[in-house]
Structures are given as C-alpha cells and as structure tokens.
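> Have a look; sequence and predicted model below, questions after that.
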Amino acid sequence: MIVHSERPRDLRWYHAGPMLFGDLGTSRLYVMGLAFFHAGLAAPYHVAAISALILLVGWAYTVVCRLHPDGGGVYTSARAVHPVLGVFGATLLFADYVVTAAISGYEALAYIGGPLGLPREAFPYLTAVALLLIGALNYIGPRRAGTFALYVALGSFIAASVIVAASIPSLDDGLRAMHAPRGAPTRIWTDFVAVVLALSGIEAVASMTGIMVQPVARTSRRAIWPVVAEVILFNILLAVAFCGLPHLEGGPSLADKEHARKAWESLPRGAQQAQPEPPALTEHEHALYERSLDVLARQRLGPVVASIASVIFGLLLLSACNTAILGLIGVQYVMSRDGELPRAMSRLNSFGVPWVGLLPACVLPIAIVLLTRSVNEMADLYAIGVVGAIIINVACTAVTGASETKTRERLGLWTTAAVLGVIWVTIAVTKPMAAAFLCFIVVGGLGLRFVSRPKAAARPTAPAAPPTIAPPPTPTALRPFDPSKPKILVASRGNPSIVRFAIEEARHRDANVFLLFVREVNVTYGGPIRTLSPDEDPDARQLFADAQTRAVEADVPLQLIYSAGGKAADAILDFAATYAVDLVILGVSRRAALLRALHGDVITTVADHLPVESTLLIHA
C-alpha cells in the first residue's frame, strides 16, 4: 500500500505577505480608536511607541521563522522545550484567537452597520449571527476563502492609502493639536499597554513556514518587512491625521469619561442623587473609537467614498474573524493528533473539517461578544494572550536555537521577551478580567490534556481493524502488476459500486488498477501535523478490504493508495501523472450544487487539468 501525506511548499512571499497583512494590518481599524480612547490627543505618541515595538517583534520573528522552517508557531517551538510548555503556549494562542474572532466580528459590524444607522445595541447580536454564519461556512471548508481574503486585503490597502493621501494636507492640524502624554508615569505606561494589541497577527507568520517556499528564511523576510513597514508608516500618519479632526476635545480622555460614568452608576441611588450625573458617551464619541477610520474618511473624502471604504474594512475584519476561527480549529486538531487533547477534537466530517473543534471556535467568541458588548472591554481581554504567546515563542527559540544564532541575535530575542514580559505582567495586574479569562482558558486546556493523556498513552500506534471488517487477503493472493499493460486509476471515498465497476473494467481490458482513497484534512495549520494513516480510517480499511477481495476474485492486479491531507483533485491529478495512467474513473458527486460551488468540484478540476494521455470516465 502507498501512503501519501506530503504537503506542498508553495506559499511564496507575495502570498504570505497579504495573509500576514490580513492579521497584522487589520488591527489598525480598532487600535487607532483605542489609542484615542485611552490617551486622547496624545495617541500618536503611543502609536509611535507601539510601532517601535512592532519593529522589534517583526525582527524577532524573522529569526523565529528561520530557525523553525517546518512551522507550527508557539506550540511547536515551546513543545521542543517541554510538552506541557507547548500546551501552555497553545492555550495562550487559543485565547488570542478567541478574542480576535470576537473583536473582529464586532468591529466589522460597526464599520458596516454604523454608517447605515444601525443602533449600537444591535451590534453584539448581529456579531453573534455573523459568527454563526462563518462557522456554518467553515463546516464545509470553502475553498475560495483564501482568495477572498487576498482580494479584500488588497482592497483595504488601497482604501487606507487613499485615506492617508487625503489626510496629508491636514497633518499640520494634527501636529498642532496633539500633545505629549500627560499624567503620572504609571498612567502613561498603562495607556501604552492598552494599545499593545496592535501586535496581534504577527504570530501567524510563524505558523506559515511549514508551507513556505524554501529557503524559508528569505521567503519569511520578504513577507514580514513590507507589511511591518506599511503598518508602521500608515499607523503613525493616520494617528496624527486623526488628531487634526475638528471638534476633538483636549480634556479628559474617553476612557476617563466612561470610567466616571460607570463609577457613578455603581453607586447606591441615594449617593447618585448627591452627586452630579456624569454624561454618557455620545454616538459620535463611540464612533471615534469604534470606527475611527470611517470618521476620518468622512471628514477628508466625503460620505460616499467613506461608505465604500467602510464596507471594504468590514469585509477585511470578517476575513480576519474567519482566519481566527480557522486558527482555533487548527490548534485543537494538531493538539488532538499529538494526544494533548481528546481524540474527538480531531474527528473529521465528510468535508475534512474537524467539526467538534469547530463548536468551541464559534461558541467562545460569541460568548465574549455577548458578555462584554464593547470594543474597549474586549480589548482588555485581548493582549494578554497574544503577548504571552509571543514571549514563549521568542524565548523558546532563543533556547533551542542557541547553537544556530549569533550572540547579538540571542541578545535581541531575550530583550524582546523581557520587554514583552513587563507588558504581560502589567496587563495581568491592571486588568483582572483578562487574567481571569486567561486562567479559564489555560485551566481548561491543561484539564483536557490531563483527561486525554492516559488515553493517548494507551492508544496503540496501529489499531487493529474492527471485527466487523473482514481481514484483507494476503498479498500473495493478488495478481502482480504488469507495467506493460494499461493502468486504471479509480478514486473513491467509500463507494463500493465504482470500485466494482473499475475492477470489472480492468478485467475486460486486462489492465492494472490503482485504487485511491483521499481523506481530505481541511485544516489551516502550517506546522508539522501527525498525519492520518489507513489504520486510523475505518472507511478506508473497509473499502480496501472489499476491493482486495474483489480483485482476487477477478484476478486483477490492484495497488492501494491512501492520501491524507491534500485536496482530492490535486491527489488524483498527481497520481494520474506520476503513474501515467490510461484511464481515470470518478463517481458523480452527490452533493448539492451550492456545496460543490463552495467546497470545489473535483470532477471539473480533474477534467480541466488531466494530462492529455489520460482519459476521464465518469461513473454515474
């Protein structure tokens, strides 16, 4: 039997760059507003400081990608030090993905629904509906989601460029209006920490290296530096331009106003009557920090262009939400395959999607949105996960890659980890809800590991076939292959009728038969994955056992091929070309036309790319 599970390295830098931009570049759509929310007209100074941190972390991840060319991100690098540390790092990344999906979905509705006049009170519920729809789409694993993300990222870059260009003439207004951070050093530091979530997305590039074109070091550098440069330049320019908007007050920040309002609302009724009622934030003030680029675009470009840009930004945020959900599914699947989570988390549906892992990937972000109901509260939960994941990844890389790095590189990695460590401690101390949220995720992850480890330890490496499946005949009973005779390739995922037809056709033609079983694994994860084997796939075992029995009875040479991880059409075309088959037999899909359009039609793809030497026969 031939077992095939290789993943192609076909991700080039101009593909990886837009994918990174879809994560790292998306954060400006809410980080800009959050910086103004916390620091007021001192926001550009905080954005500049965050930009310096992005530059440092971006450099660190060029080293991480070079030393981990097989990918995997924080889970793989931490697992190389100790398995428990790998699980801890993965739970931090899991927490980051949960809040990314929540805040991206909420902000998408703010950018799309705000200009349409939808009430803010409806945003959490509309976000929950959007997350459910994205989850439903991911149940079937749509094939064109990546292409959609690339086009939306390009559109977002163009829209942001237009806004920046229109804002350049008014930068002088922003420079005159902005001021240096004021207040106690602790307040300035906590305001800076509040916008450190701008780092979100940088971890994604480390997970892509397993599918990057080699040499990975060069590909990752070319993907990282243009995105980092664009993010830094545009963020600073937009922050300065934002301060130049008319009617911005230089008094207390929006965070101070909201804190005063909540403090007054928490008082007993008698105490409330004894104090003046602080004003609540107006709709315009909410718009300033929830959809800052929309407000800036309306002032500089007018409502029509701003509305178009807002829709593009909203679609980009929905794409980022989808990417986060895919990341949640991928992390759970890989950990389950490694025995760190229950085996059910890697159970695949007919589309190759781990459907059990899809449930928490949708439910947890919805819970976050409905419980917090505001961007600033979701932001409080955000950074503790991503900062912790970056710390572990960078520090573990410095440890495991000590022999492959120069002294200045190790010093830079440890400096990055130390700076982020201070930020992480600040978040844990000043934001107790973030610490509680992270504890919930970490305890849950380690608890599931404790439950699954005994089963993983007792799990046999090659499980025996269930007793209901007849044992296959011995290889000596099969007629040997004759390379001089025609070759037939039949692909099936469990349809015995098409196998019977192929064997009968081979008997009439005196031909050899290749039986290909493709188990699609629709998981977005660029790191090493313990691949499936036929011993773990009861559908494949049943089909192969029946096929071998029929091949012996018909005296037909039969070669079994099991392919896991790739697309069915790609596997069929690959083996058809490799073995120069004369006839390819496929069965008609029983899926609805809409599902074929979303997931991809195997027959159409094979027919379009099959070598001219091979004939395609469709068995109805």
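Cool, the structure landed.
> use CA for all of it now, contacts and neighbours both
Will do.
> what about the residue lying closest to residue 9 once chain neighbours are set aside, how many neighbours?
Using CA to CA, 6 or more residues apart in numbering and skipping the chain neighbours, the partner closest in space to residue 9 is residue 211 (4.3 Å). Each residue near residue 211 was counted by other CA atoms under 10 Å, and the total is 22.
> Not counting sequence-adjacent ones, nearest residue to residue 214?
residue 9 is the one closest to residue 214 (CA to CA, 6+ apart), at 7.5 Å.
> Take this one as well and set it beside the first:
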Amino acid sequence: MAELISGPGAGLHRPRNLDWKRAAALLYGDWGTSKAYVIGLAFLAAGYASLPIILAVCVLTGLVGINYAVICRYFPDGGGVYSAARSQGRLLAVVGALLLIADLTVTAALSGWSGLSYFNIPILKEHIVWATVGMLLAMGVINWYGPKHSGSFAVTLALPTVIVVLVLIAITAPHLTTHYLERPHENPAQLWVQFVGVILALSGVEAIANLTGVMKLDPDSTTHHPKVARESAKAIWPVAVEVVVGTALLGWAMLSLNPNATVMLSDGAHSMREALHLRSEDTLRFIGEQFGTQSFGALFGQAFGWIVGIVFFFLLVSAANTAIVAMIGLLYMMARDHEMPPVFTQLNRHGVPRLPILIAIGLPVIVIVATANFTALAGLYAIGVVGAITVNVGSCSFNRTLPMKLHDRVLLGITFVILFLVEITLAHTKPDALFFVCCVLGVGLALRAYTLKRSGITTLIVTRQVAEMVSPTLAASMQPRLEEGQRIMVAARGITPVLSYALDEAQLRKASLYVVFVKEIAVYYGAGPIRGRARWQDDSEANAILSLMLKLGCERDIPVMPVYAMSDDPAATILDLAATLGVDFLMIGTSHRLTLTNLLRGNVVTNIAAQLPDTIRLIIYG
C-alpha cells in the first residue's frame, strides 16, 4: 500500500495482496453495473427491434474484455490508459486520462441517477435531479475524511448482485420467446448510429487494468519480473461472461414481454410498450416485477422487484462513489507527474487532495444540473469511455517496445480500428457529447500547458551515454550500506515526547534509529507506480521532524536514518517497513484522532498492535 520515497529501504515494492476473487468483485462493481441501464437505453433507441443492437453491444463488450486480458498480461504494474499511453508520449497519456475523467464524471452522475431510479418512488423521481445532487454532495463529505477501503462496499455487493441476476434469468427463462421481436426499421447507417449510442457496457472494464499493480503474482514470477496473466485472467473471465451473457438474456427477456398487454403503473394503466419507455431507467426491476408476477403471483412480483431495486441501488451508488474516488486519484497522480498544477497535490488533514475532491464532486453535479435528463446524460457517456479505451488499446497495439505476440498485436489493432470508428461516429452524431468532451480536454490541456510553463519543463535531447550517466538508479546504487547492531524504529506523527524517548533508548542501546514519517494520502488509483521521486525535504512537516532528529542524532552520536513513505494505510506501511528493515523495537505515540476519524479510517495504534510480528517488540509511549 505504500511507495517508499527515500531512506534505506528505497528498494521496497508495493505489496501485492489483491487476489483474483477480490479483483473480480472490484471489477464487477464497475463493469457489472452497466446492464442496469444499457437494456433500457437500447429499448428507447429501437423498441422491440433492439435485440440485434443488444447482441452487437455484447459481442463488442466481449472483444474488449479479451483485449484487456491481453493488456493485463503485458502490464503487470498497471495497464490503465494513463500508464499504457505514457510509453507512447506524455501528451497522449494526458489526453487518455482526460477522456477517462470525462467517463468517470458521467459514470458518477449516471450511476447515482440510475441508483435512485431503482427505488421507483414517485416523489423521488419527480425530484431526481436534486436528489442525485444531494447524494453526490453527501459522498463528497464522506470522502473528505478519506474513508478506509473505499472499494470494500462494492466487493460486498458483488455476490448478492450476481445471485439476483441469476434468479432473474431463471425466472425469465421459461418465458423467453421470439414472438414479439420486430425486424429493424432503419437502414444499416441508422442501425450503426443506434448501436454506438448505447455502447455503455464497456464502462468499467478499465478498472481491471488499474488493479494489476497490486494483484498477487503468478506462481512462476518474482517481484523483479512480475507476471499476473493467470491471476488477471481468472478475474476478468467470470465477470466478462456474466456481463455479456447476462445483458443478452435480460435484453431478450425484456423483449419477450407482450407489447399489447396492459400494465398498471403509479400514474395509471399503460400498454407494455409505453411502460417499458416509462420504466427505462429501472428496467431490470420492471422485468423482475412482471415475470415474478407471471410466475408466482403479484405479491411475489412486487417483493422481488423491491429486492432487485434495493440491490442495484446500493451497487449503483457504490459505483458512483468508486468513480469519484478514481477521479480524485487520477487527478492527484497527474499532479504528481507534473502534468497538473502542484496545488492538486495539497492534502487536507485526512490525507485527501483538497482540489481534486472538489473537482470530482463538482463536475458530476454540473453535468446533472446542465442535462437534467437521463437520456441526455447517457448521451454524454459513451464518448468518454470509448475514447479512453481507444487510446489504451491503440497505445498498446503501436507500442513496439512491448514483447507482444503477433496475434495479440493484430487483435488490439482490429479493436482499435472498431473503437476509433465508434468514437468518430459519436463525435459526429452527438454534438452535446462532443462539446462536453472538448470542454474537458480544453480545460485539462490548458491547465497542463500552464503547469509546464510555470515549472519551466523543457525537452533536451542527449545521447544515450549521457542519459545513462544521469540516471537516478545510478545515484541510488551509490548510497551507503550501513551495518549496525540493534535497530529501533520510531513512527513520527509530529514533534512529540516519543521522539525524545527513542533517542534516549537508541543512545543507551547503541542502536541505529529509523525515524519513519508516513504521509497519509487517501488516494485510491492503482494505475501503476507514480513516476518521479518525492523528497522529505519538500514536505514541510516531514522536513521539520526529520531534520531535527538528524541534528539531535548527530549531537548525541546516534546513527539516525530518515524514512519517508506515502501511503493510504499508515498502519500497514509501518508494519511492512518494520518487518522489511528487521527492527528490534517499534515505538509509537498514542493516537489523538477524533472519534469520527477513527470510525472512518481506523485507529493506527490499534491496527499496528494487532498485527505486529512477535519478533518485534512494541513500545507505546504517552
């Protein structure tokens, strides 16, 4: 969970503790939500002639899933669009990241809207815009405190959602029929436009590429030569099959409802065709109600409809929160790479980037208020996600430095061409979406240009020999390797009495003292290692503490080694460092966190005490 920035342990790697089952659950929390609104939008586009469109979307979704299995194979340290495209150029990486921000913006807005729609409460639907805005603002308040393990809720909901989908398929299966299907009414060009307009099932697949950097390694690989092909494949395939097959079967089930039947809704009687239009925002719940009633009676149908509604409400709200958290992490990462203004890296006292969280909440709110319509909101969706995936797939296909097999490169190239045509069509047929994505790109690239101008970054072409001479790895290899007796580690959370006690103990025992400062950053975006190396000298709080300890250690002839780490989980990082450095004593001060912060993020001292190995003695001072 940590990236060690300086100090003796500079060779540490981020722990790979994500197994394929949890990775699959996280992926499903993003990718699996698409069927909740794709089916209804397909019906709005083509009515009872929408089955070919739904099947075509499923085929393309499966193809993109295969592509991302390939990408994960070649990018074991994170293969998201920002990481993969960076090998082809920094500007392309920023463009891909901005397209992903456009996608995440609409994901948060659309998922929140759709989630509330699944309650199917008339008064809520009448004020759905402001209800969604209120929910997003509440998410912003919660995320301001940087709640720990933000994706855990999606993991918890994955299994209940799969069970509900399987039950829904089982109930509808006996009623599947082709009797009500209609032939397409449009010419091929219009069918293509309808097809690209409902390509929303691709959203979320990017999540798996961002997780490879923390996935458990394959049995035949090492930390220095990582491979996650098997682990990532086991995570992708179950989710891909569920998304593709589930969307196809549930789409067919929707079109197996008699269009001439009469249905009672809250505002009166409607034909089935009209009802499907009116309930397009919560189609899966409507399908569950109708087929549940046909199979087991009206009482069961209503009860099952509520179960479907509640499960998908929580899953969609979780997906909205995941999108917000991912946007915060992406903006922070770009700022760390000097692609966005340095102000984006400023953190609040809970380790959350101040400006990125305001942007991550503000953008979806602006989009919702500006569109105020579910169909218009969905129209903004595809251009961002398709653009980001196109950049990722294309970057991998044209990256000649990757040791890629020919058939993999051809597969990525074919997919790139298809998605590029889809993106061009979206730009041509959806002017609102084009305007939206151009605004995101324009503002983002303007901020990047301002950042580069302020930082004075220029491009200098030198020979390979000169580049190797100034390589940061060369300087790292010349760092001194000290040998000492006992080792004491003290975790610094300000200039507190525990530091003085640690100096006394180190002097008494003639031990080396490791002073650890963990900068708590509640940013969750696993798109590979952050480039560049932050220095504790550039962190005002860390500089004050570590400089003082170095000075006091020099005066008392105590070898003091500063260790600076950045992490979203300080307890896990301190434990990892203590075990890696082989310390004999770990000293920490008592926690002074507020009750609300403890509730959302946990108590560091308690977490360390519960997990510290028996070989390391813990001293809690204060």
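Looks like it arrived, so ask away. Fair warning: this is a prediction, and the values are worked out from it, not measured in the lab.
> And the residue nearest to residue 9 of the first structure, what's its match in the second structure?
Under the alignment (TM-score structural alignment), residue 211 of the first structure maps onto residue 214 of the second structure.
> Okay, its match and residue 328 of the second structure: tell me how far apart.
19 Å (CA to CA, to the nearest Å).
> And for residue 568 of the second structure?
13 Å.
> what residues do those two have in common as contacts?
Common contact partners of residue 568 of the second structure and residue 328 (CA atoms under 8 Å, 6 or more residues apart in numbering): 523-524.
> higher neighbour count, the two?
residue 328 (28 against 25).
> Looking at the first structure, name the residue matched to that one.
Using TM-score structural alignment, residue 328 of the second structure lines up with residue 329 in the first structure.
> does the spatially most central residue of the second structure sit in a helix or strand, and which one?
Centrality entry for the second structure: nearest residue to the mean C-alpha point is residue 326, 4.2 Å, by CA atoms, centre = their mean. Using DSSP states H and E, the element containing residue 326 of the second structure is helix 298-336.
> elements contacting that helix?
helix 20-31, helix 90-117, helix 152-172, helix 283-296, helix 354-371 (3 or more CA pairs under 8 Å, 6 or more residues apart in numbering; DSSP states H and E).
> Any idea how many residues pack against the aligned partner of residue 577 of the second structure in the first structure?
When the first structure is aligned by TM-score structural alignment, residue 577 of the second structure is paired with residue 575. Using other CA under 10 Å, residue 575 of the first structure has 15 other residues around it.
> Could you do residue 244 of the second structure as well?
22.
> How about residue 215 of the first structure?
Using other CA under 10 Å, residue 215 of the first structure is surrounded by 11 other residues.
> Roughly how far does it sit from residue 70 of the first structure?
Taken as CA to CA, the span from residue 215 of the first structure to residue 70 of the first structure is 11 Å.
> picking that back up, of the helices and strands packed on helix 298-336 of the second structure, which is nearest residue 433 of the second structure?
helix 90-117 (9.9 Å; CA to CA).
> equivalent range in the first structure for the closest one?
Going by TM-score structural alignment: helix 90-117 of the second structure matches residues 83-110.
> my guess is residue 354 of the first structure contacts residue 336, does it?
No: taking CA atoms under 8 Å as the definition, residue 354 of the first structure is not a contact partner of residue 336, at 10.3 Å.
> what residues do the two have in common as contacts?
Common neighbours of residue 354 of the first structure and residue 336 (CA under 8 Å, 6+ apart) are 345-346.
> Moving C-terminal from the helix or strand hosting residue 501 of the first structure, which element do we reach first?
Counting by DSSP H and E, the element that carries residue 501 of the first structure is helix 496-509. Next in sequence after helix 496-509 of the first structure, counting helices and strands by DSSP H and E, comes strand 512-519.
> Between helix 496-509 and that following strand, find me the angle.
Angle, strand 512-519 of the first structure to helix 496-509, by axes from the mean of the first three to the mean of the last three CA atoms, to 10 degrees: 160 degrees.
> With the second structure overlaid, how far apart is strand 512-519 of the first structure on average?
Comparison of strand 512-519 of the first structure with the second structure after fitting gives an average deviation of 1.7 Å (mean CA distance after the TM-score superposition for the first structure).
> Give me the packing partners of that strand, helices and strands only.
Checking 3+ CA pairs under 8 Å, 6+ apart, strand 512-519 of the first structure ends up next to strand 487-491, helix 496-509, strand 558-564, helix 568-578.
> count of neighbours near residue 307 of the first structure?
Residue 307 of the first structure: 20 neighbours (other CA under 10 Å).
> swap in residue 64 of the first structure?
When counting by other CA under 10 Å, one arrives at 29 neighbours for residue 64 of the first structure.
> helix, strand or coil for it?
Three-state assignment for residue 64 of the first structure (DSSP: H, G, I helix; E, B strand; the rest coil): helix.
> quick one: the equivalent of it over in the second structure from residue 27 of the second structure, how far?
The equivalent of residue 64 of the first structure in the second structure is residue 71 (alignment by TM-score structural alignment). Distance of residue 71 of the second structure to residue 27 of the second structure, given as CA to CA: 15 Å.
> what do you get for residue 464 of the second structure?
41 Å.
> the more surrounded of these two?
Neighbour comparison, residue 464 of the second structure and residue 27: the larger count goes to residue 27, with 26 against 8 (by other CA under 10 Å).
> Looks like the more buried one contacts residue 239 (just checking).
Yes: contact between residue 27 of the second structure and residue 239 holds when scored by CA under 8 Å: they sit 7.4 Å apart.
> pretty sure residue 193 of the first structure is touching residue 427, no?
Yes: Residue 193 of the first structure lies in contact with residue 427 (CA under 8 Å); the separation is 7.1 Å.
> ok, back up a step: may I ask which helix or strand encompasses the equivalent of the residue nearest to residue 214 of the first structure over in the second structure?
Per TM-score structural alignment, the equivalent position to residue 9 of the first structure in the second structure is residue 16. Counting by DSSP H and E, no helix or strand carries residue 16 of the second structure.
> What count of nearby residues applies to residue 16 of the second structure?
15.
> Kindly name the residues of the second structure that line up with stretch 134-148 of the first structure.
The aligned range for stretch 134-148 of the first structure is 139-153, by TM-score structural alignment.
> next one: that stretch to chain centre, how far?
Relative to its chain's centre, stretch 139-153 of the second structure lies at 13 Å (CA atoms, centre = their mean, to the nearest Å).
> Show the end-to-end separation of that stretch, please.
End-to-end distance of stretch 139-153 of the second structure (CA to CA): 13 Å.
> Contact partners for residue 133 of the first structure?
Residue 133 of the first structure makes no contacts at all, as judged by CA under 8 Å, 6+ apart.
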